[in-house]
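*Asks:* Show me the folded form of this:
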Amino acid sequence: MLSLSMFFISLNFLIKEYTMILEVSLLKLNSSEIIMTILLDWMSLMFMSFVLFISSMVIFYSKEYMSSEKTLVRFILLVVMFVLSMMLLIISPNLISILLGWDGLGLVSYCLVIYYQNLKSFSAGMLTALTNRLGDVAILLSIAWMLNYGSWNYIFYLDLLKNSNEFQMISYMIVMAAMTKSAQIPFSSWLPAAMAAPTPVSSLVHSSTLVTAGVYLLIRFHYCFSQSLCYFLLLISSLTMFMSGLGANFEFDLKKIIALSTLSQLGLMMSILALGSSKLAFYHLLTHALFKALLFMCAGNMIHNFMNNQDIRYFGSMIKTMPITCSYFMICNFALCGVPFLSGFYSKDLIVEFMSMEILNMFIYLIFYISIGLTVSYSFRLSYYLIMGKFNFLSLSIFNDSSKIMLIGMSGLILLVVFMGSVLNWLLFSNIYFIILPFLMKLMTLSMILIGMMIGIEISKFKLNYQLYSLNNLSYFLSGMWNMPLISTYGINKVPLMLGMKYLKLDILWLEYYGSKNIMFLLNLFMKNISFLLKNHLKIFFLLYLLWFFFMLI
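*Replies:* Now for the predicted structure:
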């Protein structure tokens, strides 16, 4: 109800071009006053309505998905804290309150990633938290730079001071923060690692919270970006889009494939933002949130049925046993690929045509279209493994769509996945994008979708014939996100650990190391050898007898 009311209020704000800034006095001390500033415009209200709706569906869905958990209430409270942190970030025109929401997202995401409490979850949670700390530091630095002005309400200075050196520095910091949160190169490794979290959390994180926070911050700050910064952001985001699309074609973990597809879409949003159309980036952010949330929910239902197994090579022929889930999954996949007249098509096609109208070099143009082809390729590869391929799981197994609560949660989103793209297209763009392209360029998107579809199905048929994966090093390199997870972990901690060992030797003093400690070590070693000889074994006796005999002969 709250989501629906916010959506209609946002439409009212959009039509009448309202912006409301509320100042709530929190504390007065002598002549000083602490004021909480809240920004309400059509963008923040609409985004909040989407976040609320998706999170309500996810919480409803997790009632059954997490039913075996003893600490279900704690899990739900963590998810609610996550959503509230995102809300604070959305309505903040102030860098201090943005930092509170931003840090809240980082902290609660750490708690959710380590929810299952095993070694893999702990390492993934630490990687997530430490990567996001870099973004927090960038925001702290930009807060320090804003001490040059009278207030931390950045919204007042965006147009006025965008050419000043201080604001240029702040814009660099904000881009750095957004790159860590939205997992652009070289900070991409935490996104697939965060799949250690429960699936409802993944659904929420990858649709409308956490990863989209970076894009949303850039949409708010895009007025003050210089030309060179935009080109840098375009290069990084297009490379991220290409890298994640390529990696997903070599991945076998169901959730990681969907995570890499999120990374690809984030690259698309950031690249169109760098080209200067923040409204298009926001439009794609909203449509993507719907089908990505449902895609994760469908994957969660499948994993739930498959005894928590995530390897797609064990799946197959699921259309016979789980028809509703598979239907929803395919609709979301089609929307992700940009198949005409589903929600993803309207935003994606518009973005690519807008890019084609720009004066850009061949590299960016090709990267965009290849990335679209790769998206379709991994989507159809996934569909083949899950839905069309042979059944490869246990012979005695029962799969069905009997989980009513999960299905109701998923059904709440399916209509929006189909229709919301066109509805938002009619509502958001009062000025129509007038795009004129040659016939071949106009058909380029559709042709890339068809080529990607063919390649994806052909790749899937090689699943039992490992000739395709005989290039092991190359496939490891591509599925391992260009070795980024290795660089982010071993690349950073190897030298400090080695240095720590050297310092430990210095710390415990040479006299102790070569004196009492060394004597104790040598005595221990000597006693071990003596005790071995003193063991009353027959073979040791004969060995000593033999040695004595040789000694006598010599």
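*Asks:* When you work out contacts or count neighbours from here on, use the C-alpha atoms and nothing else.
*Replies:* OK.
*Asks:* Can you tell me the SS state at residue 37?
*Replies:* In three-state terms, and counting by DSSP: H, G, I helix; E, B strand; the rest coil, residue 37 is strand.
*Asks:* Contact partners for it?
*Replies:* 21-24, 92-94 (C-alpha atoms under 8 Å, 6 or more residues apart in numbering).
*Asks:* Now show me the structure for the sequence below, then we'll compare the two:
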Amino acid sequence: MICIIYFFMFLVISIFLFFYSMDFMISSESIIFEIEMFSMNSTSIVMSLLFDWMSLMFASFVLFISSMVIYYSKEYMEGDLEINRFILLVVMFVLSMLLLIFSPNLISILLGWDGLGLVSYCLVIYYQNWKSYNAGMLTALTNRLGDVAFLISISWMMSFGSWNYIYFLDCMKDSLEMNIISFLMLFAAMTKSAQIPFSSWLPAAMAAPTPVSALVHSSTLVTAGVYLLIRFNLSLSLYNMYLLMFVSGLTMFMAGLGASYEFDLKKIIALSTLSQLGLMMSILSMGGCVLAFYHLLTHALFKALLFMCAGVMIHYLGNNQDIRSMGGLINQLPLTCTFFIICNLSLCGLPFLSGFYSKDLILDIVSMNDLGFYVYLIYYFSTGLTVAYTIRLIYYVVVGNFNFQSFHMIKDSGIYMLMGMAGLIMNVVFMGSLLSWIIFPYPYIICMPLFMKMMVIVVMLLGLWGGYEVSKMPMSGYLFSSNYPNMSFYFGSMWYMPYLSTFGMNYLPLMSGNLNYEVVDRGWSEYLGSQNLFNYISLSSRIFQLIYKNHLKIFLLMMVLWILVLLMF
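*Replies:* Here you go, the predicted structure:
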């Protein structure tokens, strides 16, 4: 019952916010509500809410996707005894995201930011086992680094007399304080959006239930960093932009390579999210904040549906996530596989699905910029990798040989899950063109040479061919696997990043702690400290006890010795 209530509530509010956002956009209007909590040393603690077309539209998408995910969870989490607790955690997660979206104030943003981190930890460890616990700790501690940057930037903003950053972005962008604050915000956004070197937590967070993954990887947790930088884009210095472009381009490339070697269904989709986050961050670093926001919205729709389709497959395959155990599911799950293929093609940028409008525009903008051959190569190679791992995924899951148990019960029978997915599919197909008409008031006319315009299609076709060829390979000869096993392990493990951020970060402190314990605590401090003190006191007490027991003999002996000394002298 609680699922239906929140589903209807979120859906109705989402529709209202969407129409209000169009009204605000047409009238170029924005509203700020301020409630002063208390004032201290000329710095007032103010609870602020910013309503403009961007915050309203993003909130509308978050609530719409959340409503479909909650409706979908009614059947997916049906056997769970604590489903009400799960739904309330999801609702807290959404409310934290809404607080972050509507806040022009660093204090209230920190509340939403920390709320996302804490609730995401609770959701990642929802299935209580060691894997979930380790993934939750990695997620929470990585995001805690961003919280530290937030706290430092809050202390730096005290010199402005207010934490409402939105007033100072443009007029103070040349000051030292604003440069430091914008760099700290960049660092916080990189941790939350899992850019290199903080990428390892994002695939690990797949330990959460699939509805949570659909929410986290589409419109809430990982997109919070992108949204924050969209808000702070006016104050980012040129050096920050170049740093962001280099790191996000590498993230995009690394995630595409990692997804081509992965066999876990949810991790492949998670790595594709990481690749798209790199795309959003890199176009943001070139000054295209509205374009990054546009891709953020279109990506949220098809990525949420992609995870929901993966959840249906995992649900009916006995919680099996290995794509090598799947295949030929188009015969058993025709509707789910249709949704799955449409989402994957939208991810690749197939005309005229929603992903095409934003990705094609981004690639055209990149082609027109004079940023050098490196950026151009990274972008187009990553685009080809996107198509390659998508075709590989479709081949293994949908059209390959059926490799599951011969005794199975797989069919499209989950009415709640199908209805939840059906609510998103029309948006995946049509919302890209609709948003392009709403967000961009005049059409982009991009004039480029024919070979540059055709480069996107050529790269996509090359990626399609590469993905198909890789899919047909036997596992033993799979892309360096037999000849260069270390190379295969390097690409498949995200350039050793999970090992560097877990084992690499823990090994030296734990070893030094063990050495300290053996040498100092159980060694010299034991010898010179408590144990030595005990031995000294024991020896002293034994000597004094000997004296007390023989005091008469000692007295007589000393008297005899004294008489002898007198007689001698």
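*Asks:* Overlay them and tell me the TM-score.
*Replies:* Laid over one another, the chains give 0.91 as their TM-score (TM-score structural alignment, normalised by the length of the first structure), with 518 aligned residues with a C-alpha RMSD of 1.8 Å.
*Asks:* ok so, going back, just the contacts of residue 37 of the first structure: which are in strands?
*Replies:* Of these, the ones assigned to strands by DSSP state E are 21-24.
*Asks:* out of the contacts of residue 37 of the first structure, who has the most neighbours?
*Replies:* Neighbour tally across these (other C-alpha atoms under 10 Å): the maximum, 24 neighbours, falls on residue 92.
*Asks:* now for that residue: what does it line up with in the second structure?
*Replies:* Using TM-score structural alignment, the partner of residue 92 of the first structure in the second structure is residue 103.
*Asks:* Equivalent analysis for residue 282 of the first structure, please.
*Replies:* Per TM-score structural alignment, residue 282 of the first structure is aligned with residue 293.
*Asks:* Off-centre distance for the helix or strand in which its match is found?
*Replies:* Assessed by DSSP states H and E, residue 293 of the second structure sits inside helix 289-316. With C-alpha atoms, centre = their mean, to the nearest Å as the basis, helix 289-316 of the second structure stands 14 Å off its chain's centre.
*Asks:* mean deviation (superposed) between the helix or strand just after that helix and the first structure, please.
*Replies:* Proceeding N to C from helix 289-316 of the second structure, the next assigned helix or strand is helix 329-332, under DSSP H and E. With mean C-alpha distance after the TM-score superposition for the first structure, helix 329-332 of the second structure departs from the first structure by a mean of 0.4 Å once superposed.
*Asks:* Any buried residues in helix 329-332 of the second structure, and which?
*Replies:* For helix 329-332 of the second structure, burial by neighbour count (16 or more other C-alpha atoms under 10 Å) applies to 329-330.
*Asks:* And stretch 308-327 of the second structure, by the same measure?
*Replies:* Applying 16+ other C-alpha under 10 Å to stretch 308-327 of the second structure flags 308-317, 320-327 as buried.
*Asks:* related to what we said a few turns ago, give me the helices and strands touching the helix holding residue 293 of the second structure, please.
*Replies:* Counting contacts by 3 or more C-alpha pairs under 8 Å, 6 or more residues apart in numbering; DSSP states H and E, helix 289-316 of the second structure packs against helix 53-76, helix 210-216, helix 223-231, helix 265-285, helix 334-348, helix 354-368, helix 415-439.
*Asks:* What residue, apart from its backbone neighbours, is nearest residue 353 of the first structure spatially?
*Replies:* residue 435 (7.1 Å; C-alpha to C-alpha, 6 or more residues apart in numbering).
*Asks:* Just give me the match in the second structure for that neighbour.
*Replies:* Aligned partner of residue 435 of the first structure by TM-score structural alignment: residue 446.
*Asks:* tally of neighbours for its match?
*Replies:* Neighbours around residue 446 of the second structure, by other C-alpha under 10 Å: 10.
*Asks:* Spatially, what comes nearest to the aligned partner of residue 121 of the second structure in the first structure if we skip its sequence neighbours?
*Replies:* Matched by TM-score structural alignment, residue 121 of the second structure corresponds to residue 110 in the first structure. Leaving out its chain neighbours, the residue that sits closest to residue 110 of the first structure by C-alpha to C-alpha, 6+ apart is residue 125, at 5.1 Å.
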